[in-house]
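Asker: everything below, folded, please.
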Amino acid sequence: MQSAADDPAPALSRTRSGGLSPRARHAGRPRRSRAHPSATSHDHSGQHRRSDERTVFVKIDTLAVTAGRHPFAYGGTVSPPVDRAATRIFPDLDAITRAHSTGKLSDFLGSRGPDQAAEAVAALEGPEAVVTLTSSGMSALTATFLTVLRQGDHLVLPDSVFGPTREVAENLLARLGITCSYYPPLASAAEFRAVLRPETRLVLTESPGSNTFEVQDIPMIVANAHAAGALVAIDNSWATPVFFRPLDFGIDFSISAATKYLAGHSDLILGTIATRADWAKPVQDMLRLMGDTPGADDAWLLARGLRTLPLRMRQHDASTRRVLAALSGRPSVRRLLHPTQPDCPGHAFWRRDFSGASGLFGLLMDPMPDETLNTFLAALELFKLGYSWGGFESLILPVAPDPARKLLSSPEGTLLRLHVGLEDPDDLIADLDRAFQVLKKD
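Answerer: Next comes the predicted model:
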C-alpha cells in the first residue's frame, strides 16, 4: 500500500446522466438529459458552466474518451496534466469555508487527479455509480468489508474466491468478531439460501471464479441476498464495466483491481469501488481511517489507460477466442476454462449476463512433471511467466486452486493460467505451437 498523506481521503465522483437497462447497457443512443459531469463546460478561468441542454452521450467508447477530462480548466490541454499536490493555500477564511462546503477533500487538500480518474470510471460503471479510488484492488475489497461489516455480522463468499480475499475474511475479519461462510459458486437458489443467516450482512461474488472460472448466477444471488437483508459486492476485475456493469444488476458494490484491465499498461497499482450515493460517504470515511490515498501519478496513468479500455477489451476478447480455437482438440489439452466455452462452468450465465469476455483463462493439461513443465514454459517467447494480468502483454503461470477450498474439488491435471495480451493472435498461436512441439518431443 502506498504511504498516506497527513489527512488522506480517496477520490470520489458520481455520474448524473440517465440510465440504461442491463440488456441495453452498451447500446444507448445520444439523448438530451441532465448533463454528465464530463459534459460540463469550463471557461478559461477554470470555472464550471452548466450545460444541461447539451447532448449526453452514453456509448461506452465515447464515455471512455470524454469522461473526467476538463480541458478548459487547464488551458485547453486535451490530456490534463499530473496534479501533484498536498497542501493548498487560501487568500482568506471565507475561501477555506467555501472549499470545505463542497464536500470534496481535494478542494482544500491533496491532488485533484484522483477525482478526475474516479469520474471517468464512474461514467463507465453506470448512471448511479459513485466511484472511489483506492491504493490497490485488495484495499478496495478490504475497505468494502470494513465499511459494511461490524462485530457479530456474517460474510458469505464463493468457494472459488481469490486466495488473498479468503485470508482477509478468515484472518482480519475474524479478529474483529466477524464470521464467514462459503457457498458453491454454481449454487442453486436453495443451496445459496441455506448458507444465509439472520446475521448475514454482506455477500461477495466473484464471476468468474479465481483460476477455475465458474460464472455465477448473479440475478439469483442478488434477489435472495437482498430478500434476506444482505448487501452484495462483486470483484469485477475480469470483465470490467465494458462487459458487465454490476450496478445494472442490483449489486451494491462493484470492486475492481484497476491495476489490471482498467489501467491496462502494467505500470500502476490501484483499486476502485463503485457504489450508489447512499454508501459513497461511508466508503470514503473508511478509506480515510485506513490512511488509504491513491497517488496523483498513478491516477493520471489510470485516466490515460481508460481512454482505450473498450478498444483493448474487444481486442483481448477477439484474440482470446482465436487462441482458444487453436488450443481446442490438442491431445494433451483436457479442458479450456473460459466462459466463452460451452463446457465452462456457468457458461449459460455468461451468455445471459455478459456482453463479452476478457483474455484470462485456465488451460488444463495432462499431468506434467516439473521438468517437462519447465521445458514447455521455456519454449515460449511471447507468453511470459508473470502474475498480475490485464496489461498489454501475454502471460502464463502454473496455478493450483486454493487448497483452502472447502466445497470444490481440484481439477486433475496440470493447470496453467494464460492471459492473452495485445500481440497479434497469429504470433501467439505460433508461440504456443512451438511449445507444444517441444512437449511432443520431450
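
Asker: please count neighbours and contacts with C-alpha atoms only from this point.
Answerer: Will do.

Asker: just give me the residue right at the centre of the protein.
Answerer: Nearest to the mean C-alpha position of the chain, by C-alpha atoms, centre = their mean, lies Ser256 at 2.3 Å.

Asker: what's the helix or strand harbouring Pro219 in contact with?
Answerer: Element membership of Pro219, judged by DSSP states H and E, is helix 218-227. If you take C-alpha atoms under 8 Å, 6 or more residues apart in numbering as the criterion, helix 218-227 is touched by Ala189, Phe192, Arg193, Leu196, Val203, Thr205, Leu231, Val232, Phe249, Gly250, Ile251.

Asker: list the buried residues of it.
Answerer: For helix 218-227, the neighbour count (16 or more other C-alpha atoms under 10 Å) marks Ile218, Ile221, Val222, Ala223, Asn224, Ala225, His226 as buried.

Asker: and for stretch 272-281?
Answerer: Thr272, Ile273, Ala274, Thr275, Arg276, Trp279, Ala280, Lys281.

Asker: inside helices: which ones of those?
Answerer: In helices, judged by DSSP state H, the following of the buried residues of stretch 272-281 are found: Trp279, Ala280, Lys281.

Asker: now the second one, please; I'll put the structures next to each other:
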Amino acid sequence: MSSRSENLFAQAQQHLVGGVNSAVRAFRSVGGTPVFIRRGEGAWIEDVDGKRYVDYVLSYGPLAIGHAHPEVVEAIADTAARGTSFGAPTELETELAVQVKSLMPGIERLRMVNSGTEACMSAVRLARGYTGRDRVLKFRGNYHGHVDALLVEAGSGVLTLGIPGSPGVPASVTETTLTAPYNDIDAVRQLFAEYGETIAAVLVEPVAGNMNCVPAMPAFLEGLRSLCDDSGALLVFDEVMSGFRAAPGGAQAAYGVTPDLTCLGKVIGGGLPTAALGGRADVMEYLAPTGPVYQAGTLSGNPLAMASGLATLRNLTRPGVHAGAEAWTGRLLAGLEARAEAAGVGLTTTQAGTMFGLFFTDKDEIVGFEDVAGCDADRFKRFFHGMLEAGVYLAPSAFEAGFVSTAHDEAALAHTLDAAERVFAHL
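Answerer: The predicted structure is shown next:
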C-alpha cells in the first residue's frame, strides 16, 4: 500500500518542478520518496502518515532552538496581528540589528535581505564596488547560493545532484571567479601572487556546511586575513550556516578572525525567510542610500521574520543554552563513533558548535572536498534509509551538514543511538 507521502509526491510532480521547491528535497541522491512533513515540536517532526522522527535537518539549520518554540510562535503571532508587511521601517529591524552586532565581532553595520543567496550576491557587488576590482576568489565545495558568478565548483545541491556547473551561466560571468582548494593556504598564495591586485574579495565558509561539515583550519583563515590585508581585497565570511551555530558569535568569534563582510541567514530568521549582510562601517556605507552600490528589496526586514529571529537569538544566547546544545552534539557524535567502531564500520565525524558531519571513510581527518568526495556514498545511502526507517531524519545527501537544537534531549539521544546501533549492524 502506498504511503501518503508517496501519493503527495506523485501529485506534487504534476505541478512543481521535480515535485519540490528546492532540489535536494527530491531524494535524487539517496533514492526513494521524500517524506512529507505535517508538524514539528522541539527536536521531533511528524510526517503525513503519523510517523515521528528525531530531526537533524532542522530546516537545514535555522531552527537552533527547535520546532515551534513557544517564544518564537508567540512573537510571530503577536507581530502578525499588527500587520505582516509594510515596505517601511519598523522598530524590530533595529532591535535585531543591535542583537546581531552584540554577538558578531566583524559587524558594525547591517543590511537585512531575504535569503543567504541574496546576502552573498550583495556582498560580491559591494566588494567590487568598494575596491574597484572584478575578481572574486572562492573555494571548491563552498556554496554561496545560486548566484551566477559563484556557482563554480560549488557545494550543496550542485554536489548532491552531480551538476558540475549550470546551463544559463555565461562563461563571461564566471571568468572573473577564481577557485582554490579549501584549507590550502599555499594555493591561495599562488593565486594572490598572480592576480592579487585584481581580487576584490575572498569568499569562504569558515565552517563549510555544503560539502557536509568541514571546519576550516585556524591557520587557513588567519592566512586569508593576512593575504587580504596585504592586497587590499575584502575578506568575506559566508556564515549563513555557521552563524550562531559554530558559536553564538559565529565562526569569526570561535576562530578569532574578523572578516570585512559577513553573510548571515538561517538562524537569523528562526525559521522564517530572512538573511543579512553586515560588516565594517566604511564598507557597508558604500551601499545605497549612503553610497553608490545599489541594493534593495521590498520584503527585506519583514516584521514577522524580524520577530522570529529576535526571539530565537534572545533564547539561544541565554547563559549556558548554546553551550548545552554544543555539549549534547559532542555526546551524539561520540556515541555514533563508538557504535560504528563496534560494528566495524569506518566513520569519521566533525563538529563545529551545533553543526556536525558524518563521513563513511577510514580517514581520520576531513579537510577538503577531495576527502569528502572519497567517502563511501553507497554506505551513506543505506545508513540514511536505515535511520529514516528507524525514526531519525537526516539530510538526504552525503554533502549536507547535520544540525542539533537546544530542544534535543536525553530521549532524542537514546532514540538516535539505539537506531544507529541497529543500522550499523547491517552496514
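
Asker: please work out the TM-score for the two chains.
Answerer: Scored against TM-score structural alignment, normalised by the length of the second structure, the superposed chains reach a TM-score of 0.60; 298 aligned residues with a C-alpha RMSD of 3.5 Å.

Asker: circling back: now the residue nearest to the centre of the first structure, what's its secondary structure?
Answerer: strand (DSSP: H, G, I helix; E, B strand; the rest coil).

Asker: counterpart of it in the second structure?
Answerer: Alignment note (TM-score structural alignment): Ser256 of the first structure maps to Leu264 of the second structure.

Asker: test my guess that that match contacts Phe244.
Answerer: No - between Leu264 of the second structure and Phe244 there is no contact under C-alpha atoms under 8 Å: 9.3 Å.

Asker: common neighbours of those two, please.
Answerer: Joint contacts of Leu264 of the second structure and Phe244 (C-alpha under 8 Å, 6+ apart) do not exist.

Asker: burial count for the alignment partner in the first structure of Gly301 of the second structure?
Answerer: Counting by TM-score structural alignment, Gly301 of the second structure lines up with Pro294 in the first structure. Neighbour count of Pro294 of the first structure, defined by other C-alpha atoms under 10 Å: 28.

Asker: any idea how far Leu262 of the first structure lies from Gln284 of the first structure?
Answerer: Applying C-alpha to C-alpha, to the nearest Å, the value for Leu262 of the first structure to Gln284 of the first structure is 21 Å.

Asker: er, Asp297 of the first structure I mean
Answerer: On the measure of C-alpha to C-alpha, Asp297 of the first structure and Gln284 of the first structure end up 20 Å apart.

Asker: Ser181 of the first structure looks like it's in a helix, true?
Answerer: No - assessed with three-state DSSP, Ser181 of the first structure is strand; it does not lie in a helix.

Asker: now do the contacts for it.
Answerer: His154, Leu155, Val156, Leu157, Val195.

Asker: need the counterpart of it in the second structure.
Answerer: With TM-score structural alignment as the criterion, Ser181 of the first structure pairs with Leu178.

Asker: swap in Thr272 of the first structure?
Answerer: Using TM-score structural alignment, Thr272 of the first structure lines up with Ala276 in the second structure.

Asker: likewise for Ala326 of the first structure?
Answerer: By TM-score structural alignment, Ala326 of the first structure lines up with Gly335.

Asker: ranges for the helices of the stretch 251-400 of the second structure?
Answerer: 281-284, 303-316, 321-342, 369-373, 377-389 (DSSP state H, counting those that start in this stretch).

Asker: by how much does the shortest one deviate from the first structure on average?
Answerer: To tie it back to what came earlier, the one meant is helix 281-284 of the second structure. Mean deviation of helix 281-284 of the second structure relative to the first structure after superposition (mean C-alpha distance after the TM-score superposition for the first structure): 1.5 Å.

Asker: which helices and strands does that helix pack with?
Answerer: Secondary-structure packing of helix 281-284 of the second structure (3 or more C-alpha pairs under 8 Å, 6 or more residues apart in numbering; DSSP states H and E): strand 109-113, helix 116-131.

Asker: helix or strand right after the last one?
Answerer: Downstream of helix 116-131 of the second structure, the next assigned helix or strand under DSSP H and E is strand 135-139.

Asker: ok, back up a step: test my guess that the residue nearest to the centre of the first structure contacts Ile273.
Answerer: Yes - if you go by C-alpha under 8 Å, Ser256 of the first structure and Ile273 touch, sitting 6.8 Å apart.

Asker: joint contacts of those two?
Answerer: Shared contacts of Ser256 of the first structure and Ile273, counting by C-alpha under 8 Å, 6+ apart, come down to Ala140.

Asker: if we only consider the contacts of Ser181 of the first structure, which is nearest to Gly305 of the first structure?
Answerer: Among these, Leu157 lies closest to Gly305 of the first structure (C-alpha to C-alpha), at 30.6 Å.
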